[in-house]
Every structure is written in structure tokens, then in C-alpha cells.
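1. dropping the sequence and predicted coords here.
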Amino acid sequence: MMQRLRVAVETPQYAGLARALDYACPHHLPAGTLVRVPLGQRNIPGIVWAGAPDQEAAEARPLASLKPVAEVMQALPPLPPVWCDLVDFTARYYQRAVGEVALSVLPPELRKLDNAGLDKRLRLLAKRSGWAMPEPEGSLPPRRKSAKVQSSRPGPAEPAPPPPLPTLQPEQAQVLATLADAFEQAQPPCHLLHGVTGSGKTEVYLRAAQHALDLGRQALVLVPEINLTPQLEARFAERFPGRRLVSLHSGLTPAQRLANWLTAHLGHADLVLGTRLAVFCPLPRLGLIVVDEEHDPSYKQQDGARYSARDLAVYRAWLEKVPVVLGSATPSLESWQHAQTGRYKLLTMAQRVGQGELPKVRIVDMNLQPQPAPGQPAAPLSEPLLTAVRARVERGEQSLLFLNRRGFAPVLSCTACGWKSGCPHCSAWRVFHKLDRTLRCHHCSFTERVPKACPDCGNLDIQPVGRGTERLEEQVAELLQGLERPGGGAVRVARIDADTTRLKGALEQQLAAVHDGSVDVLIGTQMVTKGHDFRRVTLVAAVNPDSALFTADFRAPERLFATLMQAAGRAGRDAAAAASSEMWIQTWSPTHPLFTALRQHDFARFAASQLQEREMAALPPFSHLALLRCEARDAAVAEGFLRQARDMAQALLTEQAADGQVTFYAPVPPHVAKVAGLERRQMLIEASTRPGLQRLLAAWMPQLPALRGQHKGLARWAMDVDPLSI
């Protein structure tokens, strides 16, 4: 007898389709089962979803008129109920279709396979890995809560002996004792680990993971960026020989990502390391979640379902009743506020391992430095900073120069008519890359060769304006020319940014050169300022941090303080050289409170002042935001859509019971108003309570697709709940 099934399929938000679609199936399928179903002219992947079929839909379409399920993916056990709960919460909170979220977080290769192809992949993986195939119909048994639970993964015949463990510092031991107690609690709290750079947070993660593994559980460790995954993976692999460790991030090939995901889903992976998408990895024996550098904005997805992996990690830990650790030297102000109010449990490590000192912070007031002659470019390094760098080179130590702008120069300009290298498709400049002589837009990727003369007036004198890492590398090499390293030889300057690490293995190769001392001065963007353990670096300098200080975004000071604190943490990580380590900052605003707090490495002071300002201005975490964004060929179309959407929402507010105040701001262009030929506009919604905002969005969002047809030329729209930048 045919039965009605709810199936979540991937449909775009603007389609306005139901949360799950109804299909017919000759037998019952448990929720979480992967299937292929017809939609239009294609068979697409879907997931059987829990819950009763929509009564109105059932009356409108009798069972006999439903399309049947095309294929059941019997080779794979169903996704666990807690995974479905996590996806369902994500879809509801971030206002996306449940199928869109559910399918988008699965490996792309999995969505392409039929049952026969999946079965073949599983057999090859099982043969290569040495574990048994899962039963076709069943699913893995639920994780027992006893401390004697054993891994379903067959261990090696002769496990390798564990490496000798480093001696714990008193603060580390205290933190680990607190976490050990959390494993025994029925509902462990969320732990915020505030540890200064070099305090040994990674060792805490390793010991906590060992505790989870001893209980027969799995550990999930999230990192903000792909370039941090290989080195952390090496640390875990060294600590846990014989344990199966897999990584999940977009840098893997589709086949690697599918194999690692299947290994985790079937319970054969003991440790999973990954970027934000790994928060959705199904783990049947999950026992611990760690979010390293929890403040990092990379945890917030910026397209599609704009979820925060950090926040979802906290929610998933609550669902699964397992400990979660958010670690950072500079926690996000939201997490810090939760810790101050008792919602999170604050764990503090204020000392570096080996009692090493934090680097001394030196502020260079650029207003007091000699200015260049008219028509001459300004030197990239002030004289005091250049002297300090030279001294490091002569002592055989390393320096790191931080400039968060890649390319040679942000813009090319004509000295005669004022022409600038703007992008014809975006309201942004095309960046000059000297190495390949191109002008490249970093927003739409439009690239052209550098013109030989000004396109407007024909003037041959086209000059670079501003400075990127490529130009800084060239200028620093010139400034250090003639200086010899200890033992002889020219100074070696290297650059690490998105341009120099595009090829596979390039980042690992360049980092290895830094670690083995082949580099004297390292120049890079923020990708080298966090997570890396550069033992030879004793000087870190922020060349031009002011560009990130004065912006319209209220989070700019928080992000800059975190970046500079993380950058400072790369210096003096070897306790023997900690006393002479320094952080230099070149700024035109030396009296800014941010630099005052940074000089004292006083995050608590900085956070208190920022939270006080935000409370006075009713900004997060003292209010709750959503941002409705849209794009259209014509700016008037985008603004008209937002104004009509605002009128619709205000009408809904009058019908709902008041739960706090909701404010709608006028539609405005973002910082970059045009990208790839599309005009962008956004409208900010501010609410005093989270339930009030969520209730409005739940009633408002289903009505927005109907507006699309009334605004011809509207390309797309999306709701961003808890936006990171406005």
C-alpha cells in the first residue's frame, strides 16, 4: 500500500515552495533516509523528513496523484535524528528552506550518486580502510551514555605507543579538570576558553579530545580557515597514532570529501577536523565539540544559508548533551557577554606556556615621522621600525610585517587627468598586480592587462596609488639591500597571501621555509596572523592598521583589536626569546582607546568599553539584527522591493502581539554598492528581543516571494539573520 512521505529537496528561497514536498512510497522509510525523487523533468536527491504531511497539501493533492519516490539510497544508513533536528533549527532560525540547508551541507559527490554508485563507493572505501560494510536496511545503534562505550571502528592490531606528553601548566590543569567534570554532567554548559596567545589552548583541545576518545566517543574540532587545518591535523595525528582522523573542508577533492564524510557518518572516524561546514558532519558517537578561534568571522557563511557555525556548534552540543569549548585569545563580544552573565562558563589562561612574556607593544606616531618630499612615495616602514627589523636580521631572528591588502597597489591613477582603474562592473577599484601586469577586481574577478597609457587622455605616466603586500615586499627588499644575515648572505624576504598560495601545496611549502629559518622577513595578510606557531619570530609589525579602524561598521574596532592581538601573538612564542619580542604599530591615531588597551594586552578592558558603547547605542549583543539584501540591474527596482517588503512587515507587526520593539531602517547601498553589474541594496531590521524578531521573520518571509513578480529586473534577495557586517 502506498504511503505519503515528506521529502526535503533543495529549492531556492525565492521559489516559495513548502518546507518539504510530499511523495508516494510503497513502504515506510525512516526520517533521514536519502532518496532520489522526481521534480520537474529531473530526478534530484532528497531526504525523508520527519513530521506529519501538510493537511492542506494532502487535501489538495490526494495520495494517488503524488509522484512516487524514484530510488531509495539503501546502501547508506539514515542520517541520525539529531542531525535532522540541527538542520531543521538552522533552516528556521536563518529563514531558509529546510531542503536547501539539508542538501547543501551534504558532500556534492554524494548528491550525484545513485544507490548502485554509492554502494560501489562504500565497498571500495571499506576495503581500503579495513572496516565492515553497514547493513543496508538498518542504522547505527544510538550512542550509549555509559563511560564504557567502545568505538565501532576496529583498532589496529598493534597500536603505536602514544608520544610523551608535555607537562601541564597549572592553568591548563585547572581548565582540564573543569572539562572532565563536564563530561559527567547530564547537560554540560558551553565553555568559553579565554587564553592568551601561546597559553597552550591546543594542548587543552588535545587532552579534552583524549578524554572523549577514552569514553568511546568522537571529537569534532572546528577551525576558521583551510590554511589552519593541515598544521592542526598534523598535531592531532602525532598525538593520536592509530586513531582514525579525517578532515572536512573545501580544499579537498570531491572524492576525498565524500570518503571522509562517509567515514565519519558510519562511526569509523574518531576525530573530525574541519572548517564551518564540518559542524553539520553526522557523528553517531559525538562526545566533544571544540571551536578554535571562535571570534573569527570565517565561521559565518556569507552566501546561501548565512549560518554561524560557532552558534550552531553551541546548539548542537546542547542537542547532543556533550561539552563544547569555544577558544580564543580575543573572544567575540557576544560570547564574552554570555560569559559575564553566566550563560557560558568562563575558563581563563592568562599565562604563556613556560611563563613566557607577551610581546611589548610599541606605537609609532606617524604624525611625528618625517614626511616625504612632494611627488615622492612615502616609505613603508618608519625609521624606528626599520631599525628594529634590521636588528632582528643581524641577530638571526625573524620579523613578520602585516598588511591586510594584497596586490601591488589598490589602484592605478593618471597624473594628468585623474583617471583611476575602476571596475566597469563594480563600484570598486581594480587592484594593480605587478607580477603578471594585470588590473584585477577582487569582487567580480574581471581582469585586464595594464594599459600602456591612460585610457582617457593617453598620458604615459600612470602611477600606483597606495600599497599592497606585493609592493611592500619589493620596497622592504630594497630597504634591506646590502644587509647581511649572520654567516653571510642576502636578506630573504617572503610573502604569503592569497596570490602566492593559489597552487596546491604552496602554502605548506612557504610555511616550512619560515619554520626552518629560510626566511628573515615574512610579509603577509591576516592569513599568517592566527594559529601559526612561528618559533623564530620576535618582531611583528602592523604597517597600516588605520584603514580598518574608521569604517561605518560598528564591529570594525572589535575585528581590528582581534587581528592585532592575534598578530602580536606570533611573536615570542619561544620562551627563550619572549623577553625581547615586540609588536610595532604604525598609526596616525596613537591615542585611540583601542591602541591603549592593546598596549597592555588588556582584552577585558577593551571588551568592557565596547560593550558599554554598544549598550548605549542598542547594538548587539543588546539588540538583535537582520539584514534584508537584494540585487537588481536597476537600483530603483531594488529599493522599491525593499520599501514594499518593509510596508508588508509593518502591517504584520500591527497584527502580532507586541514582543519588544522592532525598527526598520531605510534601504541603503552597502559599502560596495555594485558588483558584477548588479546594484545592491540592503535594509536593516533591529529588534529588542530575539523571539520578537524571529516571530516577525517567520510570518514575513513566506510572503516575500510573491513580491518578486511585482519588481521586474530583481535578480535575487536574501535574509541575513545576525549579520556580521552592515
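-> Looks like it came in fine. Residues are numbered from 1 along each chain as shown.

2. use CA for all of it now, contacts and neighbours both
-> Fine.

3. so what's the gap between stretch 689-697 and the chain middle?
-> The chain centre lies 25 Å from the centre of stretch 689-697; the measure is C-alpha atoms, centre = their mean, to the nearest Å.

4. do the same with stretch 300-313
-> From the chain centre to the centre of stretch 300-313 is a distance of 8 Å (C-alpha atoms, centre = their mean).

5. got a list of contacts for that stretch?
-> Stretch 300-313 is touched from outside by 86, 90-91, 94, 96, 100-101, 276-277, 279, 289, 291, 294, 299, 324, 720-721, 724, with contacts defined as C-alpha atoms under 8 Å, 6 or more residues apart in numbering.

6. out of those residues, which are inside strands?
-> Residues of those located in strands (DSSP state E): 289, 291, 324, 720-721.

7. so the residue lying closest to S247 once chain neighbours are set aside, which state does it fall into?
-> Take S247 and drop its neighbours on the chain: the residue closest to it by C-alpha to C-alpha, 6 or more residues apart in numbering is L273, 4.6 Å away. Following DSSP: H, G, I helix; E, B strand; the rest coil, L273 is assigned to strand.

8. structure two is appended below for comparative analysis:
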Amino acid sequence: MTIDTNCIEVAILGPLPQHFSYRCDAPFPKSGCRLRVPFGRGERIAIAIGTATCPQDIPVKGIHRILDEQPLLPASLQALLGFGSNYYHYPLGAVWEAALPARLCQGQQIPSLAPTAWRLIADANIAERGLGARQMVLLQRLGNGNVRMAELDSSDRQRLRQFLAAGWIEAAQEPLQLREAPLALRPEQAQAVMALRASTGFQAFLLDGVTSSGKTEVYLQAMERLVLSGKQVLFLVPEIGLITQTQARCAARFGADAVAVYHSGQGDAERLRVWTQARSGSISIVIGTRSALFVPLLHPALLIVDEEHDLSYKQHSGWLYSARDLALRRAQLEDVPIVLGSATPSLESLHNRQIGRFADLRLHERASAQKIPPIEILPLRKKRLVAGLDPSLLRACGETLANGKQALFFLNRRGFAPALLCRACGHVPHCQRCSAPLTWHRRQARLRCHHCGLEAPVPEQCPSCGAAEIAGIGMGTESLEEFLRERFPNIPLLRIDRDEVHTPRQLAERLQEILHTRPAILLGTQMLSKGHHFPDVTLVGIVDVDQGLYSADFRAPERLAQTVIQVAGRAGRGDAPGRVILQSHLPEHPLLLALQNGDYATAATQLLRERQQAGLPPFRALALLQAEAQRAEPVYAFLRAARSCFATELDCSGPVPALLERRAGFHRAYLWLEGANRSALHHLLANAISLLGNLPTARRVRWSLDVDPQNF
């Protein structure tokens, strides 16, 4: 048999587990270039990943077209995607599809970038005869320095095109300058900045700073020399709502033209434009959410992952990657430092600091003169509550408002009530598609499932017994808002949750309203707790966190501790001291007692000790094999069959039902897969993954593998 070497191996964009070979005449495309290839009865976009050898007696189709002369991504990012495919055991073509702007996946060309500034060529041979006065004025401006396109009207832009055709001008790169002076640093901040500036090559830092300790100023001064010397910084935040304030801080320091944002809320054209500018080096700072991790940089120098503990860095559908973890790998591949910042670091990051993988940077004090307020725990047992609130919390709210300040109430439940209850027979309306009760949204007169979005009208009579004794049980932000408006009728109340705020623009407007309204009551869910600076908030009331104390999710205590500290950190950030009051029916719970002094480290140490004793991450490696189908039987049949695919060295438990057993009409269950360490786990998973797809029962379910799962 003869071998034909004129073949290329490609990954088709999409969730196809195998690679394919196509005939290709010279010149061969480089690895990382896009191709149009025949596939089935049509054609697809593919990524060249290397050469291949094909037997000549097997017909091999030829490629249709090479779309790129040069690779879309540098070698470091190509290696990152290859690593991400292997680590999370997900098809390489689907990984590339998730990492690229949508228009590139559709085969569109990379747009050319128009220069933002022009200058006169030093030895330009300009014939002044025949030039008008306006042309001479513009030429003089070009000779005196760079002229920005944004400064010119349409007639001057036409003159620029004439000068360009004559060969008199050229594109200019505007040098960056500081637009505002850096803030004075406290000693701990200065030490952190010095450590980051001194780092060369790859090094991971954990910036563990209490809320309002000035972590952003540390980031800005650490990136200052890099940006002014033409280098680039990638700055990740967990949610779109946090981009606006970060962008404003960076733009104020380095100029708006130096900063761009990249996130899923942008249109396809805008994302491609920012991607292209970053790739060309014309943007100095890219700020974005999870997907921004894969934006190529021409001169990468520093990676920042702010609020590194946040669950939003983990993708929850398709390619189940962690942007925080892959950011560490990217920094290693590009040989640049990375800083992970948080007031409540994840237990994984704290463990990595303990064993020396992360360098330790601490900020123990706030940037303002105010100290971290302790957390007052109000026992609720045998108390006569008013709309679910302790009277002493209401008195504290009244005093705060009388002083012209703001009070923040945190309740992480939307709607008017978490459920409806028939007082006659005890019936609770549930979602027809999920294992969860329907939430009552009284303002819209609807019952709504917060898992699948199903809606239903509010029944006037119990659908089970016919009684007209239906009432809400529990409290949500909508009912708390109604009560607080009645209790404090002359005080503005600003509510932030996903029922009130639907877009990043609405969130930005509401946050600005908070900054300019005093006194005021702020009410919200997690959206209100993450990284926002409210200098006039002096009272924080945490209404209900008890539901997180006894969850079946082993990560729930960590999430609860982080939430309590983050919410508490909104108080006392300005000139006045803060006060934090937490209501609980379990005031003696060890975790709440550990959080009483506002110190996250004590609680985290306790939780790490419990994880180690239980043999849970970060002390062991974990993966979940998840399956779902519209009937329960094929789910459990597949998972029982899947157990035989895993080697005996792997601790395999299950199948067990998911914590939300039925969602959007699908029954869900999983296998719990544990290994002594990551390398052992991945070796065994790699051997099993190809066997799973060949199981007869696999065709009857949707299944996925979640490595390092974060949300149960």
C-alpha cells in the first residue's frame, strides 16, 4: 500500500469527537488557519491542526478553500485550546468554535483596521502649488504631531484621503500617557505593586484583600509601566455588570482609546472588531467576562482575574471549562504573570497558596479610614417578626435613613413568594417540567419557574381541593419591597434583581441612580453584592441565609461564607462607619460564628479542614458524568452501563439523582468520579471517554463530563 502525504488533518467546528483528513495541494495551510471543506452533502468551516498521511487506495476529498494565510491565533493560544480540549475531554472543534468570534466561525474574513491617527511623513515631497488654505492648515497640523480621526470633520477626512494617495502621510500610533495621577498607596498596596512589577515570566499571585481595600488601584499601578511601554493586559471580571466600573477606572487612568471590552452581550460585529484590534496590538487593555480569555494579544504582559472565586467563571453548558483555571494555563503558556484577586478567595486558591503554587499578596485594611464592620447575628427564634424582619433591624434602618445615608437589604430570592400554599389541603403548585415549586410574581400575576422559565396564571382556587385559601409562603424581593415602601413611604427604594434589571445598560443606570440618591433603601439579590462601591451605604441587612447552611452541595458553605462577606463589605466604604445585621434561625451555627468578626480567613480555614477530612476537592480530584433524558429509565440505564467503562482505580459512586432531579422536562442523574489527584483522574477518564459514546444506551440520553464541577 502506498502512502499519500498530501493530506491535512482538520477539526471541524462543532461538537464532533473525531478529526478528519483532506487532500491538500501545496502550499499547505499553517496550523490554526481556517479552511472550507466538503462535509456530507454540504461544506463546513474547519481548523487545520497538522499534516496527515492517507492511504492512496482510500478516496480522500480535497479542501475547497484556505481562508487564512496566517493562523488566527498565536501558538500559545492554540496550545491553550488543545489543553482545554484534553483537560475537559471535549471535542477540539467545539473548543475552537467557543473561543472564536461567531463571524469567524461562519467563514468571514478578519476586517482591516482603519488607522485612528495620521502623521506627516518626515521626507514627504509636498508641492504646495495648487493647495488650498484648508489643505495647508491640515498639513501643518499633521506636521506638528499626530492628528486623530475623531478630531476631523468629513471635509478634512476627504483631504486626508488625498494626502494618503499623494504619499504624504502615514498611519501613526499614538503614545499612551497617564490621564490622571495614581492614588497614594498604603504600605500593603505598595508591596503588592512592587511584587507584581518585579515579576518576570510566569508567576501566579493571589491578591487576598478585604472588601474596599484598593485591589483595583493595585491592578492599575501594576499594569502602568507595561501599558505605557506598548504591552497589553487582559482583565477578566465575572459578570457583565462589573465591566462598566472597571472600564471607567482604566479609561480614566490610560484614556478611553486604550481600553476595550469583550463580552457575550455585544453584537457579533462589535466582538469581531475588538478581537481584531486586540490581535493587532492597537488596544492596550481588554476587559471582559469568561469568553474574553481567548482574545489574542500581540504583546501580552499581564493577566488579571478579579473576583476569582466567582461561580460565573465556570461555563455551565457545552464546553464546561473554568476561565479562572484556563487563565492560569494561558499565563504559563505566554510566560507572563497572573494575579487572582478576591476578598473571599476560593478554597482551591487558598490551598494553592498554602502549598506554594501561588505567591501571597495580602491587603488587610480598607483604603478608607473605616474598619471592617463586625456582623451582628440576630436570633429569630420565638421572635415576633414584621414581614420577616426583626424589629431591631427596622429600627436600625430608620436611624440610617434619618442620618441621610443608605440601607441595603440582601435577599437572594426573587418574586413575591418562593411558593404558593393551599392552607386547606397543603397543595403547593410545582413546575410541570422541573422538580421545583413555582415562584409567585404578584406584580405580573404569574407563577414562574426560575429553572426553565415556564409560566402559569395564579389560580383563584386550589387545583387540588378547590378551596380558595391560597397564600404565599416565604418572602422574595418583590414582597420585601412592598413592605419597605409602606414602612418608609417617603424614601426612594431601588431594587436590583433579574426581574427589575434585564440588560447591562439598565444595571449601569440603576447603579448611577444609587450613587446620586440619598437617603435611600437598596434591595437586591446577588446582583447587588458583587464588587460594587456604594459609599453612602452604612447599614446592610442580610435577611435570610439559613437555606445555605444545610445544603446537599458540599460547596454551599463556601458560597454562603463568600456571599455574607461580600454583602457585608458594601457597608462603611465611605466616610461613615458601617453596620451589618444578619438574621438567622441558627445563630449558633459554627460557620456563622466564624464569620461574626467579618473575617473570611477564619471561616475558610475551618471549611478547608472539613474538606480535607471528608476527602473532597481541593484535596482530591473530582468529575461528574451527567446524563439526562425525558424519561428516568434510560438515564439510569446509561449511567449503570457507564460504570463498567471506568477502571477500578477510580472511585465511582452512583448513579445518584441530581439535586434538581427534573429540569425543563428532563430527568437528570450523575456518576461521582474521584481520583487521588488530577493526573490520575484524567488518565482514567481519557481511557473511558471513547467507550462511553459506543454504549448502546448512550444514544438514548444526553450526557456530558464535568471536570472540577462547581455547581450541583
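-> Cool, got the structure. What you see is a predicted model; the values in this text were computed from it and never measured.

9. quick one on the thing from earlier: just send the ones in strands among the contacts of stretch 300-313 of the first structure back as a markdown table, with neighbour count and distance to Q610 of the first structure too.
-> Converted to a markdown table, these look like this (neighbours: other C-alpha atoms under 10 Å; distance: C-alpha to C-alpha, whole Å):
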| residue | neighbour count | distance to Q610 of the first structure |
| --- | --- | --- |
| I289 | 27 | 29 |
| V291 | 30 | 23 |
| V324 | 26 | 26 |
| D720 | 23 | 23 |
| V721 | 22 | 22 |
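
10. before we move on, the earlier item: just the buried subset of the contacts of stretch 300-313 of the first structure, written out for ChimeraX, thanks.
-> Typed into ChimeraX, the line below selects the buried ones among those, using 16 or more other C-alpha atoms under 10 Å:
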select :86,90,91,94,96,100,101,276,277,279,289,291,294,299,324,720,721,724
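
11. any idea how far the residue nearest to S247 of the first structure is from N404 of the first structure?
-> 27 Å (C-alpha to C-alpha, to the nearest Å).

12. repeat for R708 of the first structure
-> In terms of C-alpha to C-alpha, R708 of the first structure sits 39 Å off from N404 of the first structure.

13. and those two? Which one has more around it.
-> Remark: of R708 of the first structure and N404, N404 carries more neighbours, 20 against 17, as counted by other C-alpha atoms under 10 Å.

14. how about that one, what's its partner in the second structure?
-> Taking TM-score structural alignment, N404 of the first structure has N412 as its aligned residue in the second structure.

15. find the nearest non-adjacent residue to that match, please.
-> T525 (4.3 Å).

16. go ahead and confirm that neighbour touches L408.
-> No. Using C-alpha atoms under 8 Å, T525 of the second structure is not in contact with L408; the gap is 10.6 Å.

17. more neighbours: which of those two?
-> Neighbours were tallied for T525 of the second structure and for L408 using other C-alpha under 10 Å; the higher tally belongs to L408 (28 against 20).

18. does that one count as helix, strand or coil?
-> Using three-state DSSP, the structure places L408 of the second structure in strand.

19. for the stretch 251-400 of the second structure, which segments count as helices?
-> For the stretch 251-400 of the second structure, the helices defined by DSSP state H, counting those that start in this stretch occupy 268-280, 323-334, 347-354, 391-402.

20. need the overlap of contacts for T525 and L408 of the second structure.
-> Residues touching both T525 of the second structure and L408 (C-alpha under 8 Å, 6+ apart): none.

21. what about the strands in the stretch 501-650 of the second structure?
-> Counting by DSSP state E, counting those that start in this stretch, the segments of the stretch 501-650 of the second structure that form strands are 520-524, 537-542, 579-584, 621-629.

22. tell me what the shortest one is packed against?
-> I take that to be strand 520-524 of the second structure. When contacts are defined as 3 or more C-alpha pairs under 8 Å, 6 or more residues apart in numbering; DSSP states H and E, strand 520-524 of the second structure sits against strand 406-410, helix 477-487, strand 493-496.

23. ok, and what's touching it?
-> Residues outside strand 520-524 of the second structure that contact it (C-alpha under 8 Å, 6+ apart) are 401, 405-412, 477, 481, 491-497, 514.

24. ChimeraX command for the buried members of these?
-> If you want just the buried ones from the contacts of strand 520-524 of the second structure in ChimeraX, going by 16+ other C-alpha under 10 Å, the selection is:
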select :401,405,406,407,408,409,410,411,412,477,481,491,492,493,494,495,496,497,514
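
25. count of neighbours near the equivalent of H430 of the second structure over in the first structure?
-> Applying TM-score structural alignment, one finds that H430 of the second structure aligns to G422 in the first structure. By other C-alpha under 10 Å, the residues close to G422 of the first structure number 18.

26. next one: E180 of the second structure
-> 11.

27. which residue packs closest to it, ignoring adjacent ones?
-> Excluding the flanking residues, the one nearest E180 of the second structure by C-alpha to C-alpha, 6+ apart is R253, at 5.2 Å.

28. and the aligned partner of the one you found in the first structure, how far from P323 of the first structure?
-> Structural alignment (TM-score structural alignment) places R253 of the second structure against R239 in the first structure. To P323 of the first structure, R239 of the first structure is 21 Å away according to C-alpha to C-alpha.

29. again with L17 of the first structure
-> 37 Å.

30. more neighbours, those two?
-> Neighbour count, other C-alpha under 10 Å: between L17 of the first structure and P323, P323 has more, with 28 against 13.

31. that one maps to what in the second structure?
-> For P323 of the first structure, the aligned position in the second structure is P337, judged by TM-score structural alignment.

32. pretty sure that match contacts A301?
-> Yes. Counting by C-alpha under 8 Å, A301 is a contact partner of P337 of the second structure at 7.2 Å.

33. what segments of the stretch 551-700 of the first structure are helices?
-> Secondary structure of the stretch 551-700 of the first structure (DSSP H, counting those that start in this stretch): helices at 556-568, 593-599, 603-617, 635-655, 690-700.

34. so which of these is the most packed in?
-> Counting by mean count of other C-alpha atoms under 10 Å, helix 556-568 has the highest mean neighbour count of these, with a mean of 21.
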